[in-house]
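Q: From the sequence below, what's the structure:
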Amino acid sequence: MKKFMNEAAAMVAESLEGFVSAHGGLIMFGAERKFVRRRHLTPGKVAIISGGGAGHEPLHVGFVGHGMLDAACTGHIFTSPTPDQIIAAIEETDTGAGCLLIVKNYAGDVMNFEMAAEAVLGRHRIETVIVSDDVAAQGAARSSGRRGVAGTLIVEKILGAAAEAGVNLAGLKALGGRMETQIHTMGVALSGVTVPDTGRATFTLEPDEMEVGVGIHGEPGLYRQKIADADTIARLICSTILADTGLQNGDRALLLVNGFGGTPTPELYLMYNVARRLFEASGIRILRSLVGTYVTSLDMAGLSVTLSLLDEEALHLWDAPVLTAALQRGRHDPTGGC
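A: As a prediction, the model looks like this:
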């Protein structure tokens, strides 16, 4: 194993220290360095808090800032943040309007965020939105039902923009509930993940194999098969998503192609081009796009495709200004980009 690190046990803390130092105009550590928060909170705005294990960066810490998250809690690699981290984030970022917790549907994340929410009852108003966008993971390991994967970025962006616009806690909870059935993701991998603590890959593939239906914690997928060309892989992913969506001819959508950490950008754009053609051939209108490495699984070579329905409200909120370390936009790009 070759990695730029000192001790594996200190890797997450040292990485976060560098991240906060590099983006100090936008973010800062919260109390006792238990979480990362906006440097400037907005009084009277619902605080949006998310988090998860390290190894998925720039999710979640990269999306702390104007128009997205108020705070993000980071656990050890692929390990949920602890309830005390989440409680500290709630206590520090709730400016009076309550907190909305955005949680990926993994058992540890759900349990620890629930424990934190219960611990602050009576002091803070809390609502929770569970993200479960992985179409390939019904009943998968580490989750109850579908896992929350790359679609988490979309939820954080849209609900973050709504909170910035002044939507109250009940309205954000309702909007999050509507989004639950609108976001659909599937991932494939060409390699496993090398975990710093062990130095071993989470799964191994033969040179001519790929893993289909992977999550973002290095876990194996639903099955493996012989690797194919990009067109064939894209057809496999897109047909699975379309079978799950219930979208109709003429529906409008956002297309996200996300790298898992070890896939070069040109390959992501190549797959985006194929996926867009396939979805548009099925009558889906791709109105917005995002391509890049946003929700990772350390050094996994692989990618996911996410199709998200866009009604007028979601379209407006997706286009709203955002200023974070990993996603920045001041106004709508008329070319259809992010």
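Q: CA only for contacts and neighbour counts going forward, please
A: Fine.
Q: how about the strands in the stretch 101-250 of the chain?
A: Secondary structure of the stretch 101-250 of the chain by DSSP state E, counting those that start in this stretch: the strands cover 126-131, 183-189, 209-212, 223-226.
Q: Out of those strands, which is closest to Leu303?
A: With distances scored as C-alpha to C-alpha, the stretch of the strands of the stretch 101-250 of the chain nearest to Leu303 is strand 183-189 (5.6 Å).
Q: Next, the angle strand 126-131 makes with that closest one.
A: 50 degrees (axes from the mean of the first three to the mean of the last three C-alpha atoms, to 10 degrees).
Q: Tell me which of the strands of the stretch 101-250 of the chain sits nearest to Glu267.
A: strand 183-189 (12.9 Å).
Q: so how far is stretch 216-228 off the chain centroid?
A: 19 Å (C-alpha atoms, centre = their mean, to the nearest Å).
Q: Can you give me the buried ones in it?
A: Neighbour counts over stretch 216-228 (16 or more other C-alpha atoms under 10 Å) mark Ile216, His217, Gly218, Glu219, Pro220, Gly221, Arg224, Ile227 as buried.
Q: Check these and tell me the two furthest apart.
A: His217 and Ile227 (21.4 Å).
Q: Wait, Thr202 touches Ser191, no?
A: No. Applying C-alpha atoms under 8 Å as the test, Thr202 and Ser191 come out as separate, 9.1 Å apart.
Q: For Ala136, see how far away the residue nearest to Arg224 when sequence neighbours are not counted is.
A: Among residues not flanking Arg224 along the chain, Glu211 sits closest, at 4.4 Å (C-alpha to C-alpha, 6 or more residues apart in numbering). Look at Glu211 and Ala136: by C-alpha to C-alpha, to the nearest Å, they are 12 Å apart.
Q: And for Pro83, the neighbour number?
A: Here the number of neighbours of Pro83 (other C-alpha atoms under 10 Å) works out to 20.
Q: cool, and the one 5 residues further on?
A: Burial of Ala88, expressed as a neighbour count using other C-alpha under 10 Å, amounts to 19.
Q: I have a second one here; can you model it like the first so I can compare?
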Amino acid sequence: MTRIINKPKDTVSQVLNGVAYIQQDILQRVPKTGILLRTDKPSNKVSVISGGGSGHEPAHFGYIGENMLDASVSGPLFIPPTAEEVFEAIQKTDQGLGVLLIIKNFEADVTNFLKAKEMAVKAGHKVGHVIVNDDCSVETGSFEKRRRGVAGTVFVHKILGAAASEGKSVVELVKLGETVIQSMNSLGVAVSSGTSLTGDKFNFDLEKDMISFGIGIHGEEGYRSEPFYSSEHLANELINKLLVQYEDYTNKQFAILINGLGTTTIMEQYVFSNDVRRLLDLEDVEIVFAKTGNYMTSTDMAGISLTFLEIVDDKWLDYLKMTTNAFAW
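A: Coordinates of the predicted model:
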């Protein structure tokens, strides 16, 4: 597959330069780093930072803005940023009230972000963190839940970013974030594996007209492959697998996120959205907030993920609906 890039080794830096140019009213790049900051730096709130490896665009820099993130830190393709860069982002955003780190549950991400937290605490900063683990897919063979941090991370950005803007402390944000994460589940599928940055090698083998359940956002293969039948059949299976995570779901309210994984067209996403709508109506599941689009991608993987967030507190819905100038929300 041909990609519109220059030298592969320069791609991440050029992406960051490009987004800083196009979105210069909202964000700015710290030169020679993977750090992007809000151009309007608020001084009366806890700063909220997230990040990870590149390849998930528009995550995470697309969520910098009012009532969302104050900074993002990008590493190489599918490799998290160094602890030193995360520490630098903490130093540049902390206005005296502390910093909250939103971390996706991958070993390298957790290691580097927590090392940065340790460095920052030693330097006198107040830092809290939450680890997002919304993926409810299972390991092949053991069927243990993988609990990786995937598209639901975007809901965490929005809710905690809005709560920080309302003046919640680091401790309060951590408590809120942990409750939100416990109330959320995601499952992703692929109809075509993503490829390497040069486009000449597939991340995993998937035959034509097959679909892989439980794929990862770093190009990880799913736990089961089967023939693809239709969008409706897929929506039914994902909904069933997600709703079983909740007891008595007909008496609950949910927010849902339908997420394209890279090359799935908007047309396909809305066909799938319509199938989700019809099937949830049949199940008498109350959806009070819904979004469809490319929020957490995996380079050029063709596929889709579905996230369910139980609205435990009506205030969460207010936070989701709070206005933001973050360009990808």
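Q: Give me the common contacts of Glu211 and Ala136 of structure 1.
A: By C-alpha atoms under 8 Å, 6 or more residues apart in numbering, Glu211 of structure 1 and Ala136 have these common neighbours: Leu222.
Q: if I pick Asp84 of structure 1, what's in contact with it?
A: For Asp84 of structure 1, the contact set (C-alpha under 8 Å, 6+ apart) comprises Ala116.
Q: Against Val305 of structure 1, how distant is it?
A: Per C-alpha to C-alpha, Asp84 of structure 1 is found 34 Å from Val305 of structure 1.
Q: Over to Ile158 of structure 1?
A: 18 Å.
Q: do Ile216 of structure 1 as well
A: Shown here: Ile216 of structure 1 relative to Val305 of structure 1, a distance of 13 Å by C-alpha to C-alpha.
Q: swap in Leu159 of structure 1?
A: The gap separating Leu159 of structure 1 from Val305 of structure 1 is 21 Å, by C-alpha to C-alpha.
Q: Over to Thr128 of structure 1?
A: 25 Å.
Q: Between the two, which has more neighbouring residues?
A: Using other C-alpha under 10 Å as the criterion, Thr128 of structure 1 and Val305 rank with Val305 on top: 26 against 22.
Q: Pretty sure Leu254 is one of the things the more buried one touches, is it not?
A: No. Using C-alpha under 8 Å, Val305 of structure 1 is not in contact with Leu254; the gap is 10.6 Å.
Q: residue ranges for the helices of the stretch 1-150 of structure 1, please.
A: Using DSSP state H, counting those that start in this stretch, the helices of the stretch 1-150 of structure 1 run over 11-22, 83-93, 107-119.
Q: Out of those helices, which one sits most buried?
A: Of the helices of the stretch 1-150 of structure 1, the one with the most neighbours on average (mean count of other C-alpha atoms under 10 Å) is helix 83-93, at a mean of 21.
Q: And Thr323 of structure 2, what's its match in structure 1?
A: By TM-score structural alignment, Thr323 of structure 2 lines up with Pro321 in structure 1.
Q: my guess is that match meets Met68, correct?
A: No. Applying C-alpha under 8 Å, one finds Pro321 of structure 1 not in contact with Met68, separated by 9.5 Å.
Q: Next, show the common contact partners of these two.
A: With contacts defined as C-alpha under 8 Å, 6+ apart, the residues shared by Pro321 of structure 1 and Met68 are Ala161.
Q: Which one of these two is surrounded by more residues?
A: Remark: of Pro321 of structure 1 and Met68, Met68 carries more neighbours, 30 against 18, as counted by other C-alpha under 10 Å.
Q: what sits against that one?
A: Ile48, Glu156, Lys157, Ile158, Leu159, Gly160, Ala161, Glu164, Val322, Thr324.
Q: which residues does the closest residue to it other than its chain neighbours contact?
A: Nearest-residue entry for Met68 of structure 1: Gly160, 3.9 Å, with adjacent residues in sequence omitted and distances by C-alpha to C-alpha, 6+ apart. Gly160 of structure 1 is in contact with Ile48, Gly67, Met68, Leu69, counting by C-alpha under 8 Å, 6+ apart.
Q: Please apply the same query to Thr93 of structure 1.
A: Arg37, Leu41, Ala47, Asp70, Ala71.
Q: just checking, what residue in structure 2 corresponds to it?
A: Alignment note (TM-score structural alignment): Thr93 of structure 1 maps to Thr93 of structure 2.
Q: Quickly note the distance from that match to Ser43 of structure 2.
A: 9 Å.
Q: Please enumerate residues in contact with stretch 192-211 of structure 1?
A: Stretch 192-211 of structure 1 is touched from outside by 1, 3, 8-9, 77, 188-191, 218-227, 297-301, with contacts defined as C-alpha under 8 Å, 6+ apart.
Q: end-to-end on that stretch?
A: The first residue of stretch 192-211 of structure 1 is 9 Å away from its last residue (C-alpha to C-alpha).
Q: thinking again about what came up before, any chance of the contacts of Gly160 of structure 1 in TSV, plus distance to Ala31 of structure 1?
A: Formatted as TSV, the contacts of Gly160 of structure 1 follow (distance: C-alpha to C-alpha, whole Å):
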residue	distance to Ala31 of structure 1
Ile48	17
Gly67	22
Met68	20
Leu69	17
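Q: Spatially, which two of the residues you listed are the most separated?
A: The most widely separated members of the contacts of Gly160 of structure 1, counting by C-alpha to C-alpha, are Ile48 and Gly67 (9.8 Å).
Q: Common neighbours of the two, please.
A: With C-alpha under 8 Å, 6+ apart as the test, Ile48 of structure 1 and Gly67 both reach Gly160, Ala163.
Q: Stretch 13-32 of structure 2: end-to-end distance?
A: 8 Å.
Q: which residues are in contact with it?
A: Under the contact criterion C-alpha under 8 Å, 6+ apart, stretch 13-32 of structure 2 has outside partners Gly34, Ile35, Leu36, Leu37, Arg38, Thr39, Asp40, Ile64, Gly65, Asn325, Ala326, Phe327.
Q: Asn236 of structure 2: which of those residues is nearest?
A: Phe327 (31.2 Å).
Q: So what's the residue count around that closest one?
A: Neighbours of Phe327 of structure 2 (other C-alpha under 10 Å): 13.
Q: ok, it to Val138 of structure 2 distance?
A: From Phe327 of structure 2 to Val138 of structure 2 the distance is 33 Å (C-alpha to C-alpha).
Q: Now stretch 169-177 of structure 1: buried residues?
A: Leu169, Leu172, Lys173, Leu175, Gly176.
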